[in-house]
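>>> 3D, please:
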Amino acid sequence: MRRSLDFLYDSAAALAAFFLFALLVMVLLSILGRQLNFNVPGIDAYAGYMMAASGFLALAHTLKRGEHIRVTLVLSSLGAGVRRWLERWAMGAGALLAVLFAFYCVRLVWQSWAFHDISTSNDATPLWIPQLSMALGALVFAVAAVDEFFIEWNGRPQRADGEALRHE
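Predicted coordinates for the structure are as follows:
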């Protein structure tokens, strides 16, 4: 199961890297267009779609690598028992919020598809298409957040200095 989850997180990260590269291509194409006097309609909108896709698809991988911002000032001043319960509460609340976020992202995609929403820019892209990457990233992030919650609840492995391991 762990290998499958890690493969899911790594696949989402690879897809995020692909969209980041696609964003670079869009920006370079836009620059070239200005320099060589040609226009690619909707390129700014597509660059925005690529940026959103790369950001959302990288969320789970970033969480699993322990790279999300954490404020440890309060945690470091607490005893081990209180710290453990506070970590569990925080991971539980984070997992709940991630699941709710994923639910509403998927619902947004479905509504955009059902109502035939299109982009207001000149590309007139059906909005459910770029929103799919957001929903997929939010779903994978929700899986990772629930995974982290269960790892925390079952007793995250500790390092020799007493700090919890963040890199699985």
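
>>> Could you use CA atoms for every contact and neighbour count after this?
Will do.

>>> Roughly how far does the residue nearest in space to the middle of the chain sit from R156?
Closest residue to the average C-alpha location of the chain: L59 at 2.5 Å, with CA atoms, centre = their mean. The gap separating L59 from R156 is 21 Å, by CA to CA, to the nearest Å.

>>> likewise R3?
18 Å.

>>> between these two, which one's more packed in?
Higher neighbour count among R3 and R156: R156, with 17 against 8, using other CA atoms under 10 Å.

>>> A strand includes that one, no?
No: with DSSP: H, G, I helix; E, B strand; the rest coil as the criterion, R156 is coil rather than part of a strand.

>>> please give me the structure for this one as well, since I'd like to look at both together:
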Amino acid sequence: MRTALDLLYKLCGYLAAICLAGIGALIMAQIIGRFFGLLVPSANEIAGFLMAASSFLALAYSFRAGTHIRVNLFLLRLSPASRRYVDILCLVAGTVLMGYFAWYTWVLVQDSIRYKEVSDGLVPVPLAIPQAAMFAGILVLAIAFVDELVSVLRGNKPSYDDEADLVLPSEGH
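A predicted model of the protein is given here:
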């Protein structure tokens, strides 16, 4: 199970990177197209969709890697037992919030499909496509929260935990 979940997080990270590469390719196509008087229809709009997809798909990978912004000022001053309790509390809150966001993002995707909503640009992109990428990223982040919560409840150290604080090092370091 651990291997499958780690593969899922990495896959989402790779998809996020591909979306960023897609943005770069669109920008290059626009630049080159200007030299030849060619228009890349809806390039800005599609780049925006790719940026949103990249942001959401990278969430779980970033969470597991410990690269999300956390405020350690308070956490580094707690005893290990208190810190574990706060970690569990935060993971439960994160799981509930991401579950809620995933549910309502799924409802948004369903509504976009039901009402056949499309973007306003030259290329009518079905809005369910970028919304589905957003849903996938939030759902995988919810899975990552559950995964991390179960791991911490089993007594493991959180994967995102890095006690090194470059600004205010703790007394033990």
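
>>> quick one: TM-score?
After superposition, the two chains reach a TM-score (TM-score structural alignment, normalised by the length of structure 1) of 0.89; 161 aligned residues with a CA RMSD of 1.5 Å.

>>> coming back round to it: list the residues that contact the residue nearest to the centre of structure 1.
137-138, 141 (CA atoms under 8 Å, 6 or more residues apart in numbering).

>>> Quick check: buried residues in stretch 106-121 of structure 2?
106, 108-109, 112 (16 or more other CA atoms under 10 Å).

>>> which ones are touching I143 of structure 2?
Applying CA under 8 Å, 6+ apart to I143 of structure 2 gives the contacts T95.

>>> Can you classify it as helix, strand or coil?
I143 of structure 2 ends up helix, using three-state DSSP.

>>> what does it align to in structure 1?
Aligned counterpart of I143 of structure 2 in structure 1: V143 (TM-score structural alignment).

>>> that older thread, among the buried residues of stretch 106-121 of structure 2, which are located in helices?
106, 108-109, 112 (DSSP state H).

>>> Identify, from the residues you listed, the entry nearest to S119 of structure 2.
S112 (10.7 Å; CA to CA).

>>> pretty sure the closest one contacts A128?
Yes: using CA atoms under 8 Å, S112 of structure 2 is in contact with A128, at 5.4 Å.

>>> Burial check on the aligned residue in structure 2 for S77 of structure 1, number of neighbours?
S77 of structure 1 maps onto R77 in structure 2 when the alignment is built from TM-score structural alignment. Counted by other CA under 10 Å, the residues lying close to R77 of structure 2 total 12.

>>> can you check K10 of structure 2 too?
18.

>>> Against I32 of structure 2, how distant is the closest residue to G121 of structure 2 other than its chain neighbours?
Leaving aside its sequence neighbours, G121 of structure 2 sits nearest to S42 (CA to CA, 6 or more residues apart in numbering; 5.5 Å). Computed as CA to CA, the S42 of structure 2 to I32 of structure 2 distance reads 16 Å.

>>> If you count surrounding residues, which of these two has more?
Per other CA under 10 Å, whichever of S42 of structure 2 and I32 has more neighbours is S42, with 17 against 14.

>>> Run through the residues that contact the more buried one.
Here S42 of structure 2 is in contact with 121-123 (CA under 8 Å, 6+ apart).

>>> Sitting in strands, which of those do you find?
Using DSSP state E, no member of the contacts of S42 of structure 2 sits in strands.

>>> Many thanks, have a good one.
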